[in-house]
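*Asks:* Mind looking at a prediction? Sequence and model below.
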Amino acid sequence: MHTLKKLAGAAALMLGAAGLAAPAAAAYPEHPINLIVSYGPGGGTDLVARMMAPFLQKYLGSDSRIVVLNRPGAGGAIGFGELARAQPDGYTIGFINTPNLLTIPIERKTAFTWKSYDLLGNLIDDPGAFAVLDSSPVKNLKELSEYAKANPSKVTVGTTGNGSDDHLAMLRFARTAGVELTHVPYKGAGEVRGAVSSGEIMIGAINVGEVLQYQKGGTPIRFLGQMANTRSPILPDQPTFKEQGYDFELASLRGLAAPKGLPEDIRKKLVSAVKQTVDDPEFQAKARELFAPLRYLPPDAYAQELAQGEAQFRKLWDEAPWLDK
């Protein structure tokens, strides 16, 4: 009987303990979230990241705070690698940019591919462009071709690195026109803009939205052409490369991702916050002010786009590797 009483007492204690309220799990996010930008300050990705941070904070709630971290270098590989290596806990997210995200693992061994991430959604689709100082004697692509033929290797073109849309555009133009151009890589579009402005280089291979931002900010540069299939809605008066006899198009997708392996509840919350941000009329208005061409893709559609792009760039690499000689 004494033993039975002991067992009954122990059971009662266990039941009492079970009835106590368990500590509530901390609501995500409970501390700041780092947002990695793989390019320098002042470029299109950096400007969009800083503009959108308050909207992500709003839709994530819990007094969240987004801290933008610039990790430029190696055409984006430094930042992409840091993002892929981070803990998949929702406290590190980042922008991933094509084609660099796709081309870098093709041209050299890396610790990441686009499959290294949980995709949160694409936001931007910005066509490439060539831009020069207003004072440049070159007014269009025909004149650029003529100038380059008369001055072999003297036309310097600034890009955001090997395998970027800017670099591939330069190579495609050079092959199509039959000219020699000199590649000058930088850590971001902001540095390319500065190099064009100072006369350090002749051509800036910069995306349409970025050139428009710099023009608005007072930089005296103008377009030679845009690389969209049809004229971008934000640049309706500027002819495409195709219209000028150079039948190719290149653009940069810019979307958000996190390290692979996010807890499902956190992944869903981040995906929802990205979608709510893109749908927010105030965010859309600010994107227009930055000349950032929005193109939202949910994770599944984003993955399909990246897979197709990877296949195209592998084919291009097999035909004509794009690394500088």
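*Replies:* Thanks, I have it. Residues are numbered from 1 along each chain as shown.

*Asks:* can we go C-alpha only for contacts and neighbour counts from here?
*Replies:* Noted.

*Asks:* in terms of contact, does Lys286 touch Arg50 like I think?
*Replies:* No - at 11.2 Å, Lys286 does not count as touching Arg50 under the criterion of C-alpha atoms under 8 Å.

*Asks:* and the two? which has more neighbours close in?
*Replies:* More crowded of Lys286 and Arg50, by other C-alpha atoms under 10 Å: Arg50, with 17 against 14.

*Asks:* residues touching Thr240, list them.
*Replies:* 225-231 (C-alpha atoms under 8 Å, 6 or more residues apart in numbering).

*Asks:* out of these, which are buried?
*Replies:* 225-229, 231 (16 or more other C-alpha atoms under 10 Å).

*Asks:* And those, which two are furthest apart?
*Replies:* Maximum pairwise distance in the buried ones among the contacts of Thr240, criterion C-alpha to C-alpha, is 11.7 Å, between Gly225 and Asn229.

*Asks:* Kindly tell me how buried Glu107 is, as a neighbour count.
*Replies:* Using other C-alpha under 10 Å: Glu107 sits among 15 other residues.

*Asks:* So which of the contacts of Thr240 sit within strands?
*Replies:* Counting by DSSP state E, the contacts of Thr240 place 225-226 in strands.

*Asks:* Considering the buried ones among the contacts of Thr240, which is situated nearest to Ala74?
*Replies:* With C-alpha to C-alpha as the yardstick, the closest approach to Ala74 among the buried ones among the contacts of Thr240 comes from Met227, at 23.8 Å.

*Asks:* My read is that the closest one contacts Tyr246, right?
*Replies:* No - taking C-alpha under 8 Å as the definition, Met227 is not a contact partner of Tyr246, at 9.2 Å.

*Asks:* Common neighbours of these two, please.
*Replies:* With C-alpha under 8 Å, 6+ apart, Met227 and Tyr246 have no common neighbours.

*Asks:* Would you map the helices across the stretch 201-325 of the chain?
*Replies:* Using DSSP state H, counting those that start in this stretch, the helices of the stretch 201-325 of the chain run over 208-216, 264-279, 281-289, 299-319.

*Asks:* Included below, for side-by-side comparison, is a second structure:
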Amino acid sequence: MPLSPVPRHSALPAAVPEGWTRGARLAQAATKYGPGGDHAVTSRRDRRRPRLARGGPRPVHWPLARPIEVFVPFPAGGGVDTMVRGIVASVAPRLPGSRFVVTNRPGAGGQLGFEANFNAAPDGYTLGAATNTAMNAISIERAPRYRPAEFTWIANVVDDPAGFWVHPDSPWKNLADLAAAAKQQPEAFGVGTAGVGSDDHILQIAFENATGTRLIHIPYNGTGPTLRDLLGGRLPIGSFNMGEGIGLLREGRIRCLGQAGPQRWSEMPDVPTFREQGLDILGGSARGSPARPASRPRSATRCGRPSARRSPTRPSLPNPPG
């Protein structure tokens, strides 16, 4: 006996192969017209249900999907690392639901950290820290896997003058003493810096050119290792920034021969500038936060820049020099 046609508004097909049982016909309709089928039919009431009630995933927008990783291109304990951790602590409460992870990626004068930031996925979940001098000097000397002009810049946080530092037991009391000793013994005294092309390194070169002397450049992976050897008496001279040495200076564990800012920093009024000591030298580090190039979500920049501007100066830290 032939099957009767399917009613007009039924979800079942109008015809099935001859010999099929009613159960087979229902199974075929469930596969084709049921949830997930090619011709799925839903009721008006079902369409009004929230997406979550129908089993679909709720979209998670930036910055809630996962932690935001911030690359620091130098070891822990230096000026860049201190800046990043202070800013993250201030910015996080202004981005509700956000989580931050600070990753130190030192090496090659900061190049490894710059490259990790530049080549990360452009999804807004990777930020970084940078010093303008090192980032640009490296790209002039060699061909790194990043292009400074293509970063998306969020904020310039601090301008920190450079300086020459010595152990308290050092016989040198000022830059003139150091220059006289270096002229008597060329290439006899080492200067520790945060790496080739850093502002610390450039300050050493400027001092040599201004005084007609030659020192030995000793590049470290950052200021932290430089401080370690300076405190241990294994390094005659440390070249690093005012903000990186002020704590140890106040404790009497290191001395500063001169600061390379245009005027004396108010937090270190007893330390003369290079210019005051007869050397027309200015130098320092501008530190800030770049992000992956512009294909990243715009919401990250829109939220990150105002948050960085509103980040307060922590009362436990001295006001930055710049």
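*Replies:* That came through fine. Predicted model, so just to flag it, every value in this text is computed and none were measured.

*Asks:* What are the boundaries of the helices in the second structure?
*Replies:* Counting by DSSP state H, the second structure has helices at residues 22-33, 44-47, 79-91, 111-118, 132-141, 175-184, 199-211, 223-231, 242-250, 298-310.

*Asks:* Go through these and pick out the most buried.
*Replies:* helix 111-118 (a mean of 24; mean count of other C-alpha atoms under 10 Å).

*Asks:* Aligned counterpart of Gly258 of the second structure in the first structure, please.
*Replies:* Gly258 of the second structure maps onto Gly225 in the first structure, with residues paired by TM-score structural alignment.

*Asks:* what about that match, distance to Ala189 of the first structure?
*Replies:* In this view, Gly225 of the first structure and Ala189 of the first structure are 17 Å apart by C-alpha to C-alpha, to the nearest Å.

*Asks:* now Leu69 of the first structure
*Replies:* Going from Leu69 of the first structure to Ala189 of the first structure by C-alpha to C-alpha gives 16 Å.

*Asks:* what's the matching range in the second structure for the lengthiest strand in the first structure?
*Replies:* Longest strand in the first structure by number of residues (criterion: DSSP E): strand 117-127. Aligned using TM-score structural alignment, strand 117-127 of the first structure spans residues 151-161 in the second structure.

*Asks:* what residues does the matching stretch touch?
*Replies:* For stretch 151-161 of the second structure, the external contacting residues (C-alpha under 8 Å, 6+ apart) are 83, 118, 241-243, 259-261, 282-294, 301, 304-305, 308-309, 320-322.

*Asks:* before we move on, what about stretch 78-87 of the first structure?
*Replies:* Contact with stretch 78-87 of the first structure is made by 36-39, 70-73, 92-94, 96, 101, 110-112, 116-117, 258-260, as judged by C-alpha under 8 Å, 6+ apart.

*Asks:* cool, stretch 160-170 of the first structure as well?
*Replies:* Outside stretch 160-170 of the first structure, the residues within contact range by C-alpha under 8 Å, 6+ apart are 74-76, 98-100, 103-104, 128-129, 157, 159, 181, 183, 185-189, 192, 205-207, 249-252, 322-324.

*Asks:* swap the cut-off to 6 Å and go again
*Replies:* Contacts with stretch 160-170 of the first structure, where a contact means C-alpha atoms under 6 Å, 6 or more residues apart in numbering, come from 75, 99-100, 103, 159, 185-188, 205, 250.

*Asks:* Figure out the length between the terminal residues of stretch 233-244 of the first structure.
*Replies:* Terminal-residue distance, stretch 233-244 of the first structure (C-alpha to C-alpha): 18 Å.

*Asks:* can you count the residues close to the equivalent of Gly158 of the first structure over in the second structure?
*Replies:* Counting by TM-score structural alignment, Gly158 of the first structure corresponds to Gly192 in the second structure. Gly192 of the second structure is flanked by 29 other residues according to other C-alpha under 10 Å.

*Asks:* Ok, Leu64 of the second structure next?
*Replies:* 14.

*Asks:* how about Gly178 of the first structure, what does it touch?
*Replies:* Residues near Gly178 of the first structure by C-alpha under 6 Å, 6+ apart: none.

*Asks:* Can you state the residues of the first structure onto which stretch 111-131 of the second structure aligns?
*Replies:* With TM-score structural alignment as the criterion, stretch 111-131 of the second structure aligns to 77-97.

*Asks:* distance between that stretch and the chain's centre?
*Replies:* Computed by C-alpha atoms, centre = their mean, to the nearest Å, the separation of stretch 77-97 of the first structure from the middle of its chain amounts to 12 Å.

*Asks:* what's the first-to-last distance across that stretch?
*Replies:* 10 Å.

*Asks:* Check stretch 166-177 of the second structure too.
*Replies:* Calculated as C-alpha to C-alpha, the first-to-last residue distance of stretch 166-177 of the second structure is 12 Å.
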